[in-house]
Structures are given as structure tokens and as C-alpha cells.
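Enquirer: Below are the sequence and a predicted model for it; my questions follow.
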Amino acid sequence: MRRAILSLALLSPGLALAAEVPGAQLSALWGVPFAGILLSIALCPLLTPAFWHHHFGKIAAAWSLAFLLPFAAVYGPALAGSSLVHALVAEYIPFIILLTALFTVAGGIYIRGNLHGSPGLNTAILAIGAVLASFMGTTGASMLLIRPLIRANDNRLHKAHVAIFFIFIVSNIGGSLTPLGDPPLFLGFLKGIDFFWTVSHIFQETLFLIGVLLALFYALDSWYFRKEGVLRADPTPDTGRVGFDGGLNFLLLLAVIVLVLLSGLWKSPVAFDVAGTEVGLPGLVRDAGLVLVTLLSLWLTPAKVHADNQFSWGPMQEVAKLFAGIFLTIIPVIAMLRAGTDGPFGAVVAAVTRPDGQPDPAMYFWATGLLSSFLDNAPTYLVFFNTAGGHPQTLMTTLAPTLAAISGGAVFMGANSYIGNAPNMMVKAIAEERGVRMPSFFGYMAWSVGILVPLFIVTTFIWFK
């Protein structure tokens, strides 16, 4: 994702670019570094896995410099520097702080006992995760449930599909009902969209997608379960009743939710200038609180809980390094999108309007969704939010179908690729760390194109036509 999603969604309303990148003047060639890092993520683990494993951070840094240095030479060090500071201070750092807090707190909760990964149990966990995602965020729900789900299936021969459907349901679509679920919706909340507007307008779409995916998963998992026959010896011993260790982290998780919500509700005129980027007091308080929550979780969680949970910083480090590159190389791409019909991507923006000048919800759904599959879905949401007029009251009433299409496209289609949403890559990294052979970048997209895209087409004809 890319996930400036979470970051931009967490920005305070007063945060703005100090110096705008001239998106209308840019050539589409400025998007090459961003395309390069995406292709590196897609191809290098498949073609050169050992090299990628040891040097993915350097590759991300190289693509970042491939954008920053030429940009500084053409448009001047001042604009390049202000863009870099804004990307780091206003977007990347808040994103990583929130992600680290959720990763740490969820990693400090150990679901004790040996669950046995039957099709019924696996489906139930996915359903629970779908509900939790809208209240504790897709990242929080993913980090809480992915480890026990993998452990429950550690004696299964076929289990990659379990993690794939987990990404579909828990890491993405389940977070579509409240602003706490996924950052694009939180960004809309900051813009004036009512807290419960989304649940009242795309609940049916969400219920349809999750219901069909759960049914498909149960059928597929049952087929694999029967095909496997006698399962391998379970490497996880039965240790009694299922329960929780590290329960204090539930309170810390609640603190994370409160801090994020508070940063959107609290209006303060106090702001600080950081090299041209204005940082509001609510955002600073939120980030300081999240850092404190992270430290408290590490301090108060018994070492045995982390050991039992096989907690490690590897997945977090991978996401942090790769998304640092994504956040920087995406700067010109977002600027070109924000330029609207005057920019290199003007055809995309123009395509969402009907000949009579009225917005086309179906086109908004697909344009927002496809871009959110590979770009940061928070600024993508904001681009089409503004393209549709940007007036909250009008969008919630007269143009409600258009806002629903934008919201659904941004959240639902984050599941189309590993980089569509930050939890996707974290789930993939945790699964691989525990011996699950996850599909490659394009292998995963074969699953999403084969399963999700037909469902999105049906959704379009029912709700967004």
C-alpha cells in the first residue's frame, strides 16, 4: 500500500504541502522510478531471491535516488528538499509509527492453546477478522490473527490459500465500514464525511463480497482438506484450553484506536513548521502517544509471550524499507494525478465523467480501485474525492453513489496486489517467515484477478451502474 494510505489518512486537517510539485508540467517519465520499485518488488524475489533477501533495502534506496537526484537537478534542491521533508514528516513517519504500534501490540498478544485448522475453524477466524478490521484497523486485525491462523494450519500440506484469502478479507475488505478500518475512509472523515456514513452506504457491498469470499474459501479449503487425507503430525502441542497471554495489549490496542480517532476529532490552531511542512499539534500528540504505546507494549509484555508468538522485527523492517522507497518515488505520480485533466494522467481523470457532465459511479469505482491497487490508496481517494467536487455534504447526499464508489474502490481493491495495502506485505512476510510458500507478486495477482475481479464486476453491475 503503498501504504501512505494510513499515513495521509492520519494527517491532521491543517497539514499541507509547503511547495507543490508541478504535476501538470511533469512528464510521465518521472513515474519510471516508481514503476521500477514496483517491478523490483514483483520480479526480484522470483528471479534473484537470495540477492533480493539481502539487498532489498539498497534497491529501494537506489530507486529513491533515481527520482530525487534528477528532480533536484531539474527543479532545484529547494523543491526536491521540501518534497522529501513532506513525504517523510507528513506521510512516512506517521505511517511507520502507526504500523509499528499495531505490529508491536498485536505481536504481544498470544492466543494460547492449539487450534486445529479445519475448514470450519479457518472460515470462522476469517469472519471474525473481517468484523475486527473495521474497529481495530486492517493492520491491527491482521497482526492479531495471522499468527494463530498459521499455527492452526501448521500440519496442513496446502496453506498458502489460507493466507491469500486472509489478505482478501481481513487485510482489506473487512476494513470498509468505519474510518478506523482503512486510512482512505479516515481521510474522508477528516474532510467532513460522517463517521457512520460508510457503514450505511456500502454495507451491502461489503457483506456481499465477504460472504461470497467466505463461501469460496470454505469450499476450496474443504477440497484441500479432503485431498490431503491423513494430516502430518501437528508440530504444535496441545496445551489445554484456548486463551490469551499478554492481555494487557488489548488495552494498549484500545489506546491506539483512541489516539487515531482523537487526531481526527481534535481541532487545534497550534502547528509547527518543519522545513516548510506544517505539522499540527493533534498529529504530534497522536504520534508521541503511539510511540509511548509501542514502548509500553515492549516493556510490559513478558518475553515468553513474544517467544511463543515467534515475534521478530523482520516483517516490519521489510515493510519499512520498501515503503520508504514507495513513499518517495510516488511523489511525482501523485502530483500528476492531482493535476487532473491538465496532467499526464488527464485521460484517467476525464474517464470518470459521463458525456452529460455527471459523475459515473462505475468509472469512479474502477479508476479509484485500479490506481489503489498499485498506488497509495489514501491520496488516490483524495484525488477522486476532489474530482467529484470535494464538498462533503453534496457527496454524502446528491452524489452519494459516487462517494460510495470511491470509498469501495479504494478499500476493496487494495487486495488486488501485495502492495495495495501495507498489511498485505506484512502478512506475506510473516507467513513466509513461518514456512508458508506464498505466491510471487504475479502469482498472487493471478489469485486476485481470478477471484476478486469477477466479484468486483458483479458489484459494479448491482450497486455502481
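Expert: Ah, there it is. Remember, it's a predicted structure, so these values are computed and weren't measured experimentally.
Enquirer: contacts and neighbour counts: CA atoms only from here.
Expert: Noted.
Enquirer: tell me the contacts of A335?
Expert: E20, V21, P22, G23, A24 (Cα atoms under 8 Å, 6 or more residues apart in numbering).
Enquirer: actually I334, not the one I wrote
Expert: Taking Cα under 8 Å, 6+ apart, one finds G23, P379, T380 in contact with I334.
Enquirer: which SS state does F272 fall under?
Expert: What DSSP: H, G, I helix; E, B strand; the rest coil gives for F272 is strand.
Enquirer: which stretches of the stretch 51-200 of the chain form helices?
Expert: For the stretch 51-200 of the chain, the helices defined by DSSP state H, counting those that start in this stretch cover 77-85, 93-107, 119-152, 160-169, 183-190, 197-201.
Enquirer: what about versus this one:
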Amino acid sequence: MRVSKLVTAALWFAALALCPQAAMAAEEHGLPGATMSLWWALPFAGLLLCIASGPLLFHHVWENHYGKIAAFWAVLVVIPMAAAFGISTAGEAVLHALLLEYMSFIILLFALFTISGGILVAGNIHGTPLVNTGLLLIGSILASIIGTTGAAMVMIRPMIRANDNRPFNAHVVVFFIFLVANIGGSLTPLGDPPLFLGFLRGVDFFWTTVHLLPDTLFVGGIVLAVFFVLDTILHRREQGAPKVKDPTPDKKVRLRGLANVPLLAGVIGAILMSASWKPGVTFAIHGVGVELQNLVRDAVILVLAFVSLAVSRKEYRAANGFEWGPIAEVAKLFAAIFICIAPVVAILRAGLDGAMAPLVAAVTLPNGQPNDMAYFWMTGLLSSVLDNAPTYLVFFELAGGDPQHLMTEFASTLAAISAGAVFMGANTYIGNAPNFMVYAIARRQGINMPSFFGYMLWSGAILIPAFVLSSLLFF
């Protein structure tokens, strides 16, 4: 498989090229975050700026060369780190990010993307306000089970078909992005990439389910209720408009590709296994320890993805518009993100002794305790314009980076970071990867989607008030 070969090659090339001496090093290496300046954060900021602006400002250049652009920023981190701190230290920092976080991250996304792509919701139903609300609710629930990307890809085309004869239908896709591509994925590490990164850092699998459920029900309930009222008003206005011939007449809805459902259950089981089975076996790869349970989990998930390719019918994938481009883009971009964020994490770990002390102070109360509301809004607003996964990592480290403390005495802080990253990824088209994928699919299906800033008017009018109420109530 082209994508898996790309990921594997990238990992082992980094291992061999960057740190041939790392395995021989006797002492423990680490980036000296307290002495590093903000210049080390420049490649990370540059990469995220390119990701945010590239698809909008220079679409054709970005589409053809995003891998090269990402590699440029990664090299701009690796070479200076090797020169300043030595090949062993730089190599270990890069390998730590790639082997312990990126590899598991991209394998999970690859599997969810592949397996969900083999599930087809065939047929069509008429998109009344009640039906649309039900579809959004189903998609939101699925988002925490098969991921926001998986749920979005499974549900967006049935949602569009149900409303393709309505004069007013762009709002349906906008709310779909709000709920299915973002808010609905807040309850498990499978739901949204930031939460899986937290799981890889040591956050318990069901921690988010318990601690984010009230907030998710509150925000999701408000948004779903607003949609139902708005869709009812628009649906009534359409009754007096000239009838539009339905390009996809109603027919019985059937779920195809059911062989993929137990494969999704297997992915969940593999992740739960890695969280509960701790054999205490670790393999050292060029100075970086990889635990056995994580290797087994990733291997099982990969096998399940390839089984899906073998058992899924090609016509189902074709009907879903399945292609490898989106996951290949994610694989390349996030490899660079995980490399570029390494010095940023080191600086953040230095706390008030590091170059990002003002940021630390901004989210800290005068008594030294974390300011949960500040964490919620700063994580969220940055997640609106940057990708929410690396933004989550930044504030996770800013809050101390210790999962045991964050899950217990600082549980409200971790909940604020998690909710901010997941919820506010919906504020723009670029806050979360599925957002732009859904937007592109809707445009290709002939829906007159709002522009980048037009979409922000929708999110500003609907989401921001819900987030204000949520922050006052929970943080």
C-alpha cells in the first residue's frame, strides 16, 4: 500500500539518517528548553501558517507541492538542532516524536479512514427538519466511534442526497461540519486526533467520555436545537417556492459493507487492549523505548485496515468517492508537524523558565493554579485557525504534560483543553481536517457553500454564544 510504505519509509529514513549514534549514547539526551529562544518555534509557526493559508491562497501550488513545503520546514528544525545540540540529541528528539506519537497517530487515522470508506449508506430519504436532525444526531454519535473523519465520509453524501432538491441546503452542510466533523468527536480518543494524542500521552481511554460528556451534551444540544428551528423555518419558506425535481428520488436506505463493522470494533478493542495490558516489555530503537503493547496495538490496527481493503467491494468505495489523497496529505503534513513541534514542547516544559513564560503566565491565576477558562478559549481560538491536534499538544504541555496530574487534580484544566481543541475546530474550514473535506465534497455536489469568511459568520453567530455559555457553566 502506497500510504503505508510512505509512512514506514519516512520513519526508518529518519532513524537511519538522523541518529546513527543515538543507540551508542550512554547518557540520557533531551533538548534544553530553558535555554532555547522563540526562534526555535519559527518552523512550527511557519508550517501551520502554510497549512492554514495554502489551500485558500495558493491552492494549485499547495496541492502539488505540500509535501515539499512540509519537508522544508521539518529540515529547518532538524539541521539546526543537530548543529546546536548534536546529532544524538536531535535524532532522539525526532525519533521520540515519530516512533512514540506520530506512528500510532497515523496508523489509527489510516485504519479509520480505510475501514469507514468501505461502509456505504445507499438509498435516499427526504430531508425534512426532523429527518435532518436525526441524521446529524446519528453522525455526531458515530464521530466518537469511528472518528470525525470516518463519520463525515460515511454520512455527508447521504445528507447531501436527502436535501439536494431543496433551494436552501447550504446550512445543512454547515451544521454537519459543526456537529459531525467536530463536536460529536469529543467523547473518545477515536473521535478526534487531539484526543488520541492525549491517549498516546497517557490519558485514559474513557476519561474524556466521563469528563466531557456534560459539556458535549450541552453544546451539542444547543447547536442541534438551533439547527432544527432554522431548518423548520427554511423548510416552510420552501413550500411556496417552485418545486425542484429531485435528482436522487427517495428509495429504501440500505447499509452496505457490513463486513467492516466488526473491523471497526477490532480497532476499538486493540486500543483498549493497549490501555489495559502492560507486560513491561520495551524495545529500544536507537535510544527510544517502544512498549510491546503499543507495537501489538498498531500491528493489529494495520492488519484490520488491510483486511478491510480485501473484503470491501470496490463499487462501495467508488460510491463513497474514496481516494487515498486525503490520508496521504495528512501523513506527510503530520510527520512534519510532529518534528517541528519538538523544540516547542521542550520550551513549554521549561515553564516560567522558558521563552514562552508570558504564555504560561496568561493561563495561570495569581495563586499559581491554572486558569481553566483561559485554557479553553486560548486552545479553542488557536484551534480555529491552526490544526487542532498540534494546538492541543502545545497546551497539554503548557499545563504540565503529566497525564496523571491532569486527569486528577487538574481534571478541569484537561477538560478545558480537550473541549477547546475539539469544539472550536468547527469555527473555520481549516480548524479540523474533515471540515475542508466536507466543504469540497459539498461544492462538487453543487451546493452553494459560504466562503471562508461567510462560514465564520455562521460559526460566530451560532457556535461562539454556545461556547460562551459552556465556558461560564463548566470552566
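Expert: Arrived safely. Keep in mind that what you see is a predicted model, and the values were worked out from it rather than measured.
Enquirer: Just give the TM-score of the two.
Expert: Here the TM-score for the pair of chains, by TM-score structural alignment, normalised by the length of structure 1, is 0.83; 443 aligned residues with a Cα RMSD of 3.1 Å.
Enquirer: ok, back up a step: in a markdown table, list the helices of the stretch 51-200 of structure 1 along with mean neighbour count and distance to G414 of structure 1.
Expert: Output for the helices of the stretch 51-200 of structure 1, formatted as a markdown table (neighbours: other Cα atoms under 10 Å; distance: least, Cα to Cα, whole Å):
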| stretch | mean neighbour count | distance to G414 of structure 1 |
| --- | --- | --- |
| helix 77-85 | 18 | 25 |
| helix 93-107 | 24 | 16 |
| helix 119-152 | 23 | 11 |
| helix 160-169 | 24 | 9 |
| helix 183-190 | 27 | 11 |
| helix 197-201 | 18 | 17 |
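Enquirer: export those helices to JSON lines and tack on distance to T387 of structure 1?
Expert: JSON lines is the format used below for the helices of the stretch 51-200 of structure 1 (distance: least, Cα to Cα, whole Å):
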{"stretch": "helix 77-85", "distance to T387 of structure 1": "23"}
{"stretch": "helix 93-107", "distance to T387 of structure 1": "25"}
{"stretch": "helix 119-152", "distance to T387 of structure 1": "26"}
{"stretch": "helix 160-169", "distance to T387 of structure 1": "28"}
{"stretch": "helix 183-190", "distance to T387 of structure 1": "14"}
{"stretch": "helix 197-201", "distance to T387 of structure 1": "19"}
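Enquirer: and of the ones you listed, who's closest to I330 of structure 1?
Expert: Each of the helices of the stretch 51-200 of structure 1 has some distance to I330 of structure 1 by Cα to Cα; the shortest is helix 77-85, at 10.9 Å.
Enquirer: In structure 2, which residue range corresponds to the closest one?
Expert: Helix 77-85 of structure 1 corresponds to residues 87-95 in structure 2, going by TM-score structural alignment.
Enquirer: how far apart are the matching stretch and its match in structure 1?
Expert: Its aligned residues in structure 1 lie a mean 2.6 Å from stretch 87-95 of structure 2 after superposition (mean Cα distance after the TM-score superposition for structure 1).
Enquirer: And stretch 263-276 of structure 2, by the same measure?
Expert: For stretch 263-276 of structure 2, the mean deviation from structure 1 after alignment is 1.1 Å (mean Cα distance after the TM-score superposition for structure 1).
Enquirer: Which of the residues in that stretch are classified as buried?
Expert: Using 16 or more other Cα atoms under 10 Å as the test for burial, stretch 263-276 of structure 2 gives L263, L264, V267, I268, A270, I271, S274, A275.
Enquirer: cool, stretch 283-293 of structure 1 as well?
Expert: Buried residues in stretch 283-293 of structure 1, counted by 16+ other Cα under 10 Å: G283, L284, R286, D287, G289, L290, V291, V293.
Enquirer: and these as a markdown table, adding secondary structure and distance to F67 of structure 1?
Expert: Formatted as a markdown table, those follow (DSSP: H, G, I helix; E, B strand; the rest coil; distance: Cα to Cα, whole Å):
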| residue | secondary structure | distance to F67 of structure 1 |
| --- | --- | --- |
| G283 | helix | 28 |
| L284 | helix | 29 |
| R286 | helix | 31 |
| D287 | helix | 28 |
| G289 | helix | 33 |
| L290 | helix | 31 |
| V291 | helix | 31 |
| V293 | helix | 35 |
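Enquirer: how close does the nearest residue to M449 of structure 2 once chain neighbours are set aside sit to I183 of structure 2?
Expert: Nearest residue to M449 of structure 2 in three dimensions, chain neighbours excluded: A170, at 5.5 Å (Cα to Cα, 6 or more residues apart in numbering). Between A170 of structure 2 and I183 of structure 2 the computed distance is 19 Å (Cα to Cα, to the nearest Å).
Enquirer: Ok, V154 of structure 2 next?
Expert: In this view, V154 of structure 2 and I183 of structure 2 are 17 Å apart by Cα to Cα.
Enquirer: same deal with L98 of structure 2?
Expert: In this view, L98 of structure 2 and I183 of structure 2 are 28 Å apart by Cα to Cα.
Enquirer: Among the two, which residue is more densely surrounded?
Expert: I183 (31 against 24; other Cα atoms under 10 Å).
Enquirer: The more buried one -> structure 1?
Expert: Looks like I183 of structure 2 aligns to I173 there (TM-score structural alignment).
Enquirer: list the contacts for its match?
Expert: With Cα under 8 Å, 6+ apart, I173 of structure 1 has these contacts: A130, T206, L209, I210, V411, F412, A415.
Enquirer: tell me which element the equivalent of V349 of structure 1 over in structure 2 is part of?
Expert: Using TM-score structural alignment, the partner of V349 of structure 1 in structure 2 is V360. According to DSSP states H and E, V360 of structure 2 maps onto helix 357-362.
Enquirer: Quick one: distance of whichever helix or strand comes after that helix to the chain centre.
Expert: The C-terminal neighbour of helix 357-362 of structure 2 among helices and strands, as given by DSSP H and E, is helix 372-385. Between the centre of helix 372-385 of structure 2 and the centre of its chain there are 15 Å (Cα atoms, centre = their mean, to the nearest Å).
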